[in-house]
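> My questions are about this predicted structure, shown below with the sequence.
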Amino acid sequence: MGTKGKIIKCKAAIAWEANKPLSIEEVEVAPPKDHEVRIQIIATALCHSDAHILHPQFEGGFFPVILGHEGAGIVESVGPGVTNFKPGDKVIPLGVPQCGKCKFCLSPRTNLCGKLKNFKNPLSDQKLMEDGTSRFTCKGKPIYHFMGTSTFSQYTVVSDVNLAKLEDDANLERVCLLGCGFSTGYGAVINNAKVTPGSTCAIFGLGGVGLSAVMGCKASGASRIIAIDINSEKFTKAKALGATDCLNPKDLDKPIQEVIVEMTNGGVDFAFECAGGAKIMRAALDSVTVGWGVCTIIAVNVNDSGLNVSAMELLMGRTLTGTSFGGWKSVTSVPKLAADYKNKKLDLDALVSHTLPFDKVNEAFDLMYQGKSIRTVLLF
């Protein structure tokens, strides 16, 4: 008996309220509607963006919700109007859609898409499907989606413009990282900042995104890559991936930006803020040289107070910019990144510090909160 057109009962991790562990529950996943695809998730990784929703101070929080946005799986069935996918296809759900028709998708200047409605807070966008309803039910209650993906469920339903098709031999336990972390950090360097050969770079924060930025700087031919983190245990991995210098602000007797400016004769050419928070954003901007220095903001903190920047700082030639999903056009770019991993051009393996069964999702959160993991992959 096939499952097409039928409700599927499966396990999922539900966040019923803020600041509480996720609860493994049996959920009902409805069949896909027009231009929707139902996917069996095989592997999903954990990202700090999943944790933001659980923070009691997160603005625009919504519960109950099935989190998760770094996943990979296999198409179970497709809804009416879907032409690019078929059952059995290996795929990656995408939090950043690519409809291919809006003014953003038609422009080479951005990877955003008009399907996103809330550009001020994309984490609270795509919490329902296009028709304004959910495909998840638990204990008789509808459950919100997250970023249009909800990969913390054994089966999920996504829009066909939020989906990248992979080759049949794709390693789902690794390419799931392309759903957010690796693509964001690596792409920020390659697509947004456009790091040049021989340049100097500083990367603030050495989680999965920051280490991916280290890889991007090395691939771009940077001559000096300064990696910064308050956890010195991350330095061995950073150096293995291309960092030339590692600094722990806790070990210094002056602000980190002053140390970097002294080390680089006036500041680095490129800085990447991968940790979140106004203090770190300030340090990253202050660490770039006048004249042409580029500071790229990648991470955010919940309810952060923001960064105060004077006009004079920018008039002196510094550029402050940001990135969403590393500037990649999601649907068309992710399959190419997956192929690069298969051809050993990208090292996703280095980012996976733990692999756990899905039922241990709360243990994965604890590892992340304690700074003991880079990326934990959960397997169904």
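Yep, it's here.
> Please count neighbours and contacts with C-alpha atoms only from this point.
Fine.
> The strand or helix carrying Ile24 packs against which elements?
Ile24 is located in strand 23-29, with elements delineated by DSSP states H and E. Applying 3 or more CA pairs under 8 Å, 6 or more residues apart in numbering; DSSP states H and E, one finds that strand 23-29 contacts strand 8-15, strand 136-138, strand 155-159.
> please redo it, this time with the cut-off set to 7 Å
strand 8-15, strand 136-138 (3 or more CA pairs under 7 Å, 6 or more residues apart in numbering; DSSP states H and E).
> contacts for whatever helix or strand comes next after it?
Toward the C-terminus, strand 23-29 is succeeded by strand 36-45 as the next helix or strand (DSSP H and E). The contact list for strand 36-45, computed with CA atoms under 7 Å, 6 or more residues apart in numbering, reads 31-32, 70-79, 82, 151-160, 172-173, 176-177, 375-380.
> what comes up buried for the helix or strand that strand 36-45 is followed by?
Next helix or strand after strand 36-45 toward the C-terminus (DSSP H and E): helix 48-54. Under the neighbour-count criterion of 16 or more other CA atoms under 10 Å, helix 48-54 has 48-54 buried.
> residue contacts, the residue sitting nearest the centre point of the chain?
The centroid of the chain falls nearest to Cys180 when counting by CA atoms, centre = their mean (2.6 Å). Residues counted as contacts of Cys180 (CA under 7 Å, 6+ apart) are 70, 325.
> From Ala219, how far out is it?
The spacing between Cys180 and Ala219, counted by CA to CA, to the nearest Å, is 19 Å.
> now the strands for the stretch 251-380 of the chain?
270-273, 294-297, 319-322, 352-357, 375-379 (DSSP state E, counting those that start in this stretch).
> Please enumerate the helices of the stretch 201-350 of the chain.
Using DSSP state H, counting those that start in this stretch, the helices found in the stretch 201-350 of the chain span residues 208-219, 235-241, 256-263, 278-286, 311-315, 330-342.
> structure B:
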Amino acid sequence: MGTKGKVIKCKAAVAWETGKPLCIEEVEVAPPKAHEVRVQIIATALCHTDAHPINPKFKDGLLPVILGHEGAGIVESVGPGVTNFKPGDKVIPLYMPQCRKCKFCLSPLTNFCTKLSLDKNPLIDQELMQDKTSRFTCKGKPIYHFMGTSTFAQYTVVSDINLAKIDDDANLERVCLFGCGFSTGYGAAINTAKVTPGSTCAVFGLGGVGLSAIMGCKVAGASRIIAIDINSEKFTKAKALGATDCLNPRNLDKPIQEVIIEMTGGGVDFALDCAGGPETMRAALDSTTAGWGSCTFIGVDSEMRGLMISPVELIMGRTVNGTCFGGWKSIDSIPKLVTDYKKKKIDLDILVTHTLPFDKINEAFELMNQGKSIRIVLTF
């Protein structure tokens, strides 16, 4: 007996309240409705973004919720009107939709789509399906979706504009990283900052996003890439991926931006902040050269509410920009990145420090929060 059109009971990690571990529960996953796809998740990675809604200081999230937004899986069934997917297809759910019809999707200037509420935090958008209902139920209660993906479930339901079909021979335990971390950092350097050949770069924060940004800087032809983190144990991977210099602010006798300015004779051409705290964002901007320095903000702390920037800094020729999902038009770009990985143009293996069974998800969060991992992949 097939499962098409039927409710599926499966395992999921449910966040019932903030400040508490996730609970492995049996959930009911409803069949997909029009223009929806039900996906069996095979592998999902952890991202710091997944920790925000369960942080007691984060006030905007809706609970209970099934988190997760960096996964890969196989199509189980499709709803009415779905023409681009069929059962058995390998896919990557995407928090950045691409309808290919709105003014944003039709513009080469952005990767946004009007299906993503542009006046809301992406962390709390797409908490329900398009008809404003959930496909998840647990203990008789509806459970919110997360970022349109909810990959911390053995089965999930996503809109067909939040899904990329990938090659049948793709390694799902690696390409799941394209759902957020790698794509965001790599694309920030290539698509948003537009790092140029021969330029100097500074990358702040060497998690999965930061290391991916280093890869992007190298591919773009940067001649000098300065990697910054308060954990010196990350420097080996940074150098292996292309960093030419590594700095730990805690080991310096002056502010990191002053050191970078001295090292580069006035500041770097491109600074990319992947940490998101106010101190690193400030340091990243300060480390850019006058005249043409570009600072790209990639990570944002869940408690971040603002950053003071003097108009004089901009008048002196510096530019500030931000990126979401690395500037990639999601459905169009992800299959191409998967192909590049298969051709060994992209190294995802170096980013994965742990592979654990899904039941150990709370242990994985501990490793991530303690800075003992880069990317942890959970498998069902």
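Noted; the coordinates are in hand. If you're wondering where the values come from, they're calculated on a predicted model, not measured in any experiment.
> picking that back up, can you put the helices of the stretch 201-350 of structure 1 in a markdown table and add mean neighbour count and distance to Phe270 of structure 1?
Compiled in a markdown table, the helices of the stretch 201-350 of structure 1 are given as follows (neighbours: other CA atoms under 10 Å; distance: least, CA to CA, whole Å):
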| stretch | mean neighbour count | distance to Phe270 of structure 1 |
| --- | --- | --- |
| helix 208-219 | 28 | 9 |
| helix 235-241 | 17 | 17 |
| helix 256-263 | 17 | 12 |
| helix 278-286 | 21 | 9 |
| helix 311-315 | 11 | 15 |
| helix 330-342 | 19 | 23 |
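> Tell me which of those lies nearest to Lys141 of structure 1.
For these, proximity to Lys141 of structure 1 was assessed by CA to CA; helix 330-342 is nearest, at 31.7 Å.
> tell me what the closest one is packed against?
Partner elements for helix 330-342 of structure 1 (3+ CA pairs under 7 Å, 6+ apart): strand 163-165.
> corresponding residues in structure 2 for the strand it packs on?
Mapped onto structure 2 using TM-score structural alignment, strand 163-165 of structure 1 spans residues 163-165.
> So which bits of the matching stretch are buried?
Quick answer for stretch 163-165 of structure 2 (16+ other CA under 10 Å): 163-165.
> Next, the mean deviation of that stretch compared to structure 1.
Superposing on structure 1 and averaging over aligned pairs (mean CA distance after the TM-score superposition for structure 1), stretch 163-165 of structure 2 comes out at 0.2 Å.
> Distance from the chain centre to that stretch, please.
Distance of stretch 163-165 of structure 2 from the chain centroid (CA atoms, centre = their mean, to the nearest Å) equals 16 Å.
> what comes into contact with it?
89-94, 331, 334-335.
> between these, which is closest to Phe325 of structure 2?
Phe325 of structure 2 lies nearest to Leu94 out of those, by CA to CA, at 9.5 Å.
> do you know how far Ile345 of structure 1 is from Cys217 of structure 1?
In this structure residue 345 of structure 1 is Lys, not Ile. 14 Å.
> my bad, Asp160 of structure 1
Distance, Asp160 of structure 1 to Cys217 of structure 1, using CA to CA: 33 Å.
> and what of Phe358 of structure 1?
With CA to CA as the criterion, Phe358 of structure 1 and Cys217 of structure 1 are 33 Å apart.
> before we move on, what about Glu173 of structure 1?
25 Å.
> Check Cys295 of structure 1 too.
14 Å.
> and Phe182 of structure 1, what helix or strand is that in?
With DSSP H and E as the criterion, the answer for Phe182 of structure 1 is helix 181-187.
> That helix: average distance to aligned residues in structure 2?
With mean CA distance after the TM-score superposition for structure 1, helix 181-187 of structure 1 averages 0.1 Å from its match.
> Against which helices or strands is that helix packed?
helix 208-219.
> by contact count, what packs against the helix it packs on?
Short answer (3+ CA pairs under 7 Å, 6+ apart): helix 208-219 of structure 1 packs on helix 181-187, helix 235-241.
> I'd like to check what contacts the first one. Which residues are they?
For helix 181-187 of structure 1, the external contacting residues (CA under 7 Å, 6+ apart) are 208-210, 212-213, 215-216, 324-328.
> from the chain's centre, how far out does that helix sit?
The answer for helix 181-187 of structure 1 is 7 Å, by CA atoms, centre = their mean.
> residues near Lys344 of structure 2, how many?
By other CA atoms under 10 Å, the residues close to Lys344 of structure 2 number 10.
> same check, this time on Gly265 of structure 2
Look at Gly265 of structure 2: counted by other CA under 10 Å, it has 9 neighbours.
> thought Ala338 of structure 1 was touching Glu173?
No. If you go by CA atoms under 7 Å, Ala338 of structure 1 and Glu173 don't touch, sitting 11.6 Å apart.
> Might one say that Phe204 of structure 1 is in contact with Ile226?
No. The pair Phe204 of structure 1 / Ile226 is not scored as a contact, 8.6 Å apart, by CA under 7 Å.
> That's all I had, so thanks and see you.
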